[in-house]
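Visitor: One predicted model, sequence on top.
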Amino acid sequence: MSDSRSDSTRSLAGDELIKAVTDDVADWEGDELAAFVARAPESREEYRSGSGLPVRRVYTPADLPESWDEIGLPGRYPYTRGPYPTMYRGRNWTMRQIAGFGQAEETNARFRYLIEQGQTGLSVDFDMPTLMGLDSDDPMSLGEVGREGVAIDVLPDMEALFDGIDLEKISVSMTINPSAWILLAMYVAVAQDRGCDLDKLSGTIQNDILKEYIAQKEWVFPIRPSMRIVRDTVVYCSEHMARYNPVNISGYHISEAGANALQEIAFTMAVTRAYVEDVVAAGVDVDSFASRLSFFFVSQADLFEEVAKFRAVRRYYAKMMRERFGATNPQSMRLRFHAQTAAATLTKPQPLNNIVRTALQALSAVLGGAQSLHTNGLDEAYTIPSELAMKVALRTQQILADETGVTSVIDPLGGSYYVENLTSELERGIDDYMARIDEMGGVVAAIEQGFFQREISDTAYDFARRKASGDRPVIGVNKYVDAENDQKVEVHKLDPESEARQISRLKQVRENRDPQRAEAALERLLTLARDDSANLMPATIEAVRAHLSMGEITGALRGVFGSYTETPVF
């Protein structure tokens, strides 16, 4: 959003100071700097940040925002320095290591292990069939069941996943998108059957379908009915689950697809605006649901740019919610985000280097004010992480929290000439992208025209080219390369019988269910699906209670919503 300043705002650097600093820099460049560079030239002609923004040698008070209000104080609009007044002095970020493999029982055991090690929130990874709304016995699922995450087909799977875990006391995040509303329905059913108060459940379901069309490429239905399902989950949670986040708007996957830091936050804000517009158009007041929107960003390699990125997107979001949507509740303007270190930076050569990469990326997330954090395992370039790798990753967060002192001061890089300048540059970059998206007719139109896809592919190609040439160093890959990789790591191995056990349980559940209840539940769901004004969540909860499987639900709804094929971008 464009800067808005009042006459009452205070200048950070007065005209006299700026003139003095500018004159001093000019004198320094013509004297000490010129003489030194003549003797020892700099190693590059041009320096740029990870996202390609020019980086000057030095920054001064002249590079600070014109108004103190652009920086401000933690917990105060525009929340540049953090969404809460005390930040980590009051409570550390949630340490939320993701886990998921095999059957629900196997993942449940990993959950219990991580909780014993001090993890403070659960995060679930689902296998590819579950992500795509397919059952484990679908021919397309062969060989993929439980491989990249846990397999969930029917309600008993979800019951086993959270067996022995108090859902009212631990926050649960679920990384799932096209079939997210079905997983949410199962989660609700499990909680209700245990007698839980839905208003006490905390956590989030990713449920960010637009970024699938932009970057991750996992969808079941066309764009508009998929948007309708997101709307229905947001409305349902706003009415029944006061502490639960029904959508976790994800820049992480946009980045992992090849976008740079600016594109990650700009495209995430464009998607956010589309969701908010959709829910508001359904007659829901923005302040009744905006406080439950949550975000998911990557923490990449360029430490200072990542810190600035988190600060910039927090400020932009606050302005957008107040100025565009008329939000008046401060909670509606506070961007809260989960961060994950960058899987795309992990390398197979010299895998122990990944511990260092992850630690520094985690540091940038903490310095940028993350509310929860996942640190990647050192072996994730090979497979899903082993218990040892997860323990080291969790200990990385615990060392940051308890040994480094970074939690003692809120936004310790606030006021840095470089970080403040970069924060403002990134915020302006979001504005520029939003204007371009508006010219194309909005997010859906831009997706259909391949805009986001082209932007990401061009950036990814440029990065790959620079890495191949050595212009972008990757230690152990194109610089300081070992002749032989002697760093052997123990990797996780999936039980080869897990897939057969999962398929057997699915078939047994189908055989034992009440066929009349299942048929009635499915017919009710299809009837409501044909009415765009109806909310699908209550009927989906009944469908999973009737032990309809995920594949049966999505398969039937394809007959109403259709399917989607992307126009390739070259």
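Guide: Right, received. Where do you want to start? Small disclaimer: the values here were computed from a predicted structure and weren't measured.
Visitor: CA atoms for contacts and neighbours, from now on please.
Guide: Fine.
Visitor: mind checking the SS state of the residue most central in space within the chain?
Guide: Nearest to the mean C-alpha position of the chain, by CA atoms, centre = their mean, lies residue 296 at 2.1 Å. Reducing the assignment at residue 296 to three states with DSSP: H, G, I helix; E, B strand; the rest coil gives strand.
Visitor: How about residue 376?
Guide: State at residue 376, reduced to three classes by three-state DSSP: coil.
Visitor: need the contact list for it.
Guide: Remark: with contacts taken as CA atoms under 8 Å, 6 or more residues apart in numbering, residue 376 is in contact with 340-343, 358, 390, 393.
Visitor: Same check on residue 92?
Guide: For residue 92, the residues meeting the contact criterion (CA under 8 Å, 6+ apart) are 371, 401, 407.
Visitor: in the protein, which helix has the most residues?
Guide: Scanning the chain for the helix with the most residues, using DSSP state H, yields helix 417-439.
Visitor: Return the list of helices and strands in contact with that one.
Guide: The elements that helix 417-439 packs onto, with contact taken as 3 or more CA pairs under 8 Å, 6 or more residues apart in numbering; DSSP states H and E, are helix 261-281, helix 303-319.
Visitor: which stretch among those comes nearest residue 458?
Guide: The closest of these to residue 458 is helix 261-281. By CA to CA, the value is 11.6 Å.
Visitor: residue contacts, residue 193?
Guide: With CA under 8 Å, 6+ apart as the criterion, no residue contacts residue 193.
Visitor: Now residue 47. Nearest residue, chain neighbours left out?
Guide: Ranked by CA to CA, 6 or more residues apart in numbering and with sequence neighbours excluded, the top spatial neighbour of residue 47 is residue 55, at 5.4 Å.
Visitor: swap in residue 347?
Guide: Nearest residue to residue 347, sequence neighbours excluded (CA to CA, 6+ apart): residue 381, at 5.7 Å.
Visitor: Which residues does the helix or strand where residue 523 lies contact?
Guide: Take DSSP states H and E as the rule and residue 523 turns out to sit in helix 515-529. By CA under 8 Å, 6+ apart, the residues outside helix 515-529 that reach it are 534-536, 539-540, 542-543, 546-548, 553, 556-557, 560.
Visitor: hold the first one in mind and look at this next one:
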Amino acid sequence: MNLFCETAIEDIREKQASWEEKELAAALSSRPEEKPAYETECGIPLKRVYTAADVADIPADELGFPGAYPFTRGAYPTMYRGRPWTIRQVAGFGNPEATNQRYKYMIQTGQTGLSTDFDLPTLLGLDSDDPRAFGEVGRVGVAIDTVDDVDRLFDGIDLEKISVSLTINPSAWVVYAMYVAVAERRGYDLHKLAGTLQADPLKEYVAQKEWIYPVRPAVRLLRDLIMYSAKATPKINPISLSGYHLSDVGGNALQEIAFIMAFAIAYCEEVTGAGMDIDDFAPRLSFFFISHQDFFEQICKFRAARRVYAKIMAQRFKARKPESMRLRVHVQTAAMSLTKVEHHNNLMRTAIQALGAVLGGCQSMHTNGLDEAFAIPTEEAMKLAIRTQQIIRDEINVTSVIDPLGGSYFIERLTRDMETEIWKLLDEVDERGGAVKLVEEGWFQQKLADSAYATFRKIDAGEKISVGVNRYADETSRSAEVHIHPYDEQCTQLQIDRLSAARASRDHARVRELLKELAEQAGSDETNLLPKTIEAVKAKATLGEICAALREVWGPYAEPMIV
């Protein structure tokens, strides 16, 4: 059943043709439009006006109802009436104690979930005393070397009562092992732990560029993590498939969704191929998308993504549970849209992007600080970012109606057009051999690089406007003083001292034996690596030692060349 009857559609088309011939033609003759053509950021053409005729081909069941297949109108039946999205501002810098203090400040300010950024050495599987870590310890995230650091990170925080997101990828399985070990040390019920690991390896190779191992071993580690956590910590999402980073390196909205769905297909094939039923793990898969500058495109992107994911799970993987088909998404506003020039404008950019995420139906959100173009946000900037979400949630009454833009001629047409283009990209990935193969060949990397180049050409030409930068520039604001978050110069030495103390107090023979056993297990594809990793972290093996043990087995990664 379609949304409108054919008789009504024909009448609308006739009336529109008359309007174009009379009113529109007269207006264009006296005042031409500013551009010869209009389109979304991802290149979908935009009409002047949308009518029922533009949605005549869309079946009514493609819209459906919130919380029901294909989830176009929302992941849950009551959405924000039943539960507001989680305010999940990310924090992470210096030593664990510094980040812990920021956590407690944000909880006091009204944050409802924790999110952790880790420093570059931790992401790359290096200990803080590794020469390659010099100058980076605790600089863009918190430094984690041993299980005791994770204990310090969450000191005084009840992990059974607050959900925790861990933005960690190549070394995610080690940090997860430490998190589990800390929970067991404190006597927590592992089944009550809630949160999310990012742990998305394929997007690292195509976007964020932080890797330790070759592609296929990295996917194997994720498989082990998914299969272990599904039983041990059933409320923890073992992965957050991160389209955000694809956009952050220049990918458009269609690429963000299509490429990350291709990665989701690859991961599901890996896990089901190991013998696990799709309904035993798919309900805990989660996603992380950007909310960017093209307001309506972003809203439609979220709606289209839910529909595409539901169909992939139902049709390709034969999922039976509705929760296996329900796309749950954390959203972050667009860091790449923030500017150093007139940085206070970033408040308005972030507020509008956050509103788009809410109208698009997100489940949790991080709003960027106005000073993030310079450094880690100050406490004041983070407070304003939290207040942005609270004002949207509590003051402007947009949470009272589910999918309030649903049924709009424009919204439904653009949602359908974006879905169609996403399927085209997914079909191309399948035809070329699948996501893992194309990551190894550099195909995704090339597509994202081409998209980024096209965007920067538009910026240079002034076709893409950045207010205060390439349009309405005010030279007096370029020298404005900005107070940024300071870096603790003692951070590195403190972590090195703690590493020395940890190594001095442990059973070295036991650690060596566990690392040897872990490496032997990595040499075959049959044993899940998580139990042995948890044993190792409990014995005070460091993150760097565990990652190095597998690097000896699997070797390094060589990135393909793109042009």
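Guide: Noted; the coordinates are in hand. Just so it is clear, the model here is predicted, and its values are computed rather than measured.
Visitor: related to what we said a few turns ago, next, count neighbours for the residue nearest to residue 47 of structure 1.
Guide: Per other CA atoms under 10 Å, the neighbour tally for residue 55 of structure 1 reads 13.
Visitor: How about residue 397 of structure 2?
Guide: Taking other CA under 10 Å as the neighbour definition, residue 397 of structure 2 ends up with a count of 10.
Visitor: Same question for residue 113 of structure 2.
Guide: The tally of other residues near residue 113 of structure 2 (other CA under 10 Å) stands at 22.
Visitor: Tell me the counterpart of it in structure 1.
Guide: Residue mapping for residue 113 of structure 2 onto structure 1 gives residue 121, with TM-score structural alignment as the criterion.
Visitor: I'd say its match and residue 170 touch.
Guide: Yes: the pair residue 121 of structure 1 and residue 170 passes the contact test of CA atoms under 8 Å, sitting 5.8 Å apart.
Visitor: and the strand or helix carrying residue 501 of structure 2, how far from structure 1 on average?
Guide: Assigned by DSSP H and E, residue 501 of structure 2 belongs to helix 491-505. Between helix 491-505 of structure 2 and the corresponding residues of structure 1, superposition yields a mean separation of 1.2 Å, by mean CA distance after the TM-score superposition for structure 1.
Visitor: That helix corresponds to what range in structure 1?
Guide: Alignment of helix 491-505 of structure 2 against structure 1: residues 498-512, by TM-score structural alignment.
Visitor: Residues contacting the matching stretch, please?
Guide: With CA under 8 Å, 6+ apart as the contact definition, stretch 498-512 of structure 1 has outside contacts at 102-103, 136-137, 143, 145-146, 151, 153-154, 547-548.
Visitor: If we use 10 Å, what do you get?
Guide: Outside stretch 498-512 of structure 1, the residues within contact range by CA atoms under 10 Å, 6 or more residues apart in numbering are 101-104, 106, 135-138, 141-147, 151-157, 518, 546-549.
Visitor: Can you select the buried ones from the residues you listed in PyMOL?
Guide: Restricted to the buried members of these, where burial is judged by 16 or more other CA atoms under 10 Å, the PyMOL selection command reads as follows:
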select buried, resi 101+102+103+104+106+135+136+137+141+144+145+146+147+151+152+153+154+155+156+157+518+546+547+548+549
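Visitor: Now go through the contacts of stretch 498-512 of structure 1 and say which are in helices.
Guide: When DSSP H defines the helices, the subset of the contacts of stretch 498-512 of structure 1 inside them is 104, 106, 155-157, 518.
Visitor: picking up where we left off before, of the contacts of helix 515-529 of structure 1, which count as buried by neighbour count?
Guide: Neighbour-count burial (16+ other CA under 10 Å) is assigned, among these, to 535-536, 539-540, 542-543, 546-548, 553, 557.
Visitor: circling back: counting neighbours, what do you get for the counterpart of the residue nearest to residue 347 of structure 1 in structure 2?
Guide: With TM-score structural alignment as the criterion, the equivalent of residue 381 of structure 1 in structure 2 is residue 373. In terms of burial, residue 373 of structure 2 registers 18 neighbours under the definition other CA under 10 Å.
Visitor: quick one: residue 373 of structure 2 and residue 335 touch, right?
Guide: Yes: in this structure, residue 373 of structure 2 sits in contact with residue 335. The criterion is CA atoms under 10 Å, and the distance is 7.5 Å.
Visitor: tell me, what's touching those two both at once?
Guide: If you check residue 373 of structure 2 and residue 335 against CA under 10 Å, 6+ apart, the residues they both contact are residue 346.
Visitor: Contacts made by the helix or strand encompassing residue 438 of structure 2 with the rest, please.
Guide: When elements are assigned from DSSP H and E, residue 438 of structure 2 belongs to helix 435-441. Under the criterion CA under 10 Å, 6+ apart, residues 202-206, 214-216, 219, 259-267, 426, 429-430, 432, 442-446, 557-562 lie in contact with helix 435-441 of structure 2.
Visitor: can you name the residues of structure 1 that it overlays?
Guide: Against structure 1, helix 435-441 of structure 2 falls on residues 443-449 (TM-score structural alignment).
Visitor: which parts of the matching stretch are buried?
Guide: 443-444, 446-447.
Visitor: Contact partners for the residue nearest to residue 347 of structure 1?
Guide: Listed by CA under 10 Å, 6+ apart, the contact partners of residue 381 of structure 1 are 343-349, 351, 354.
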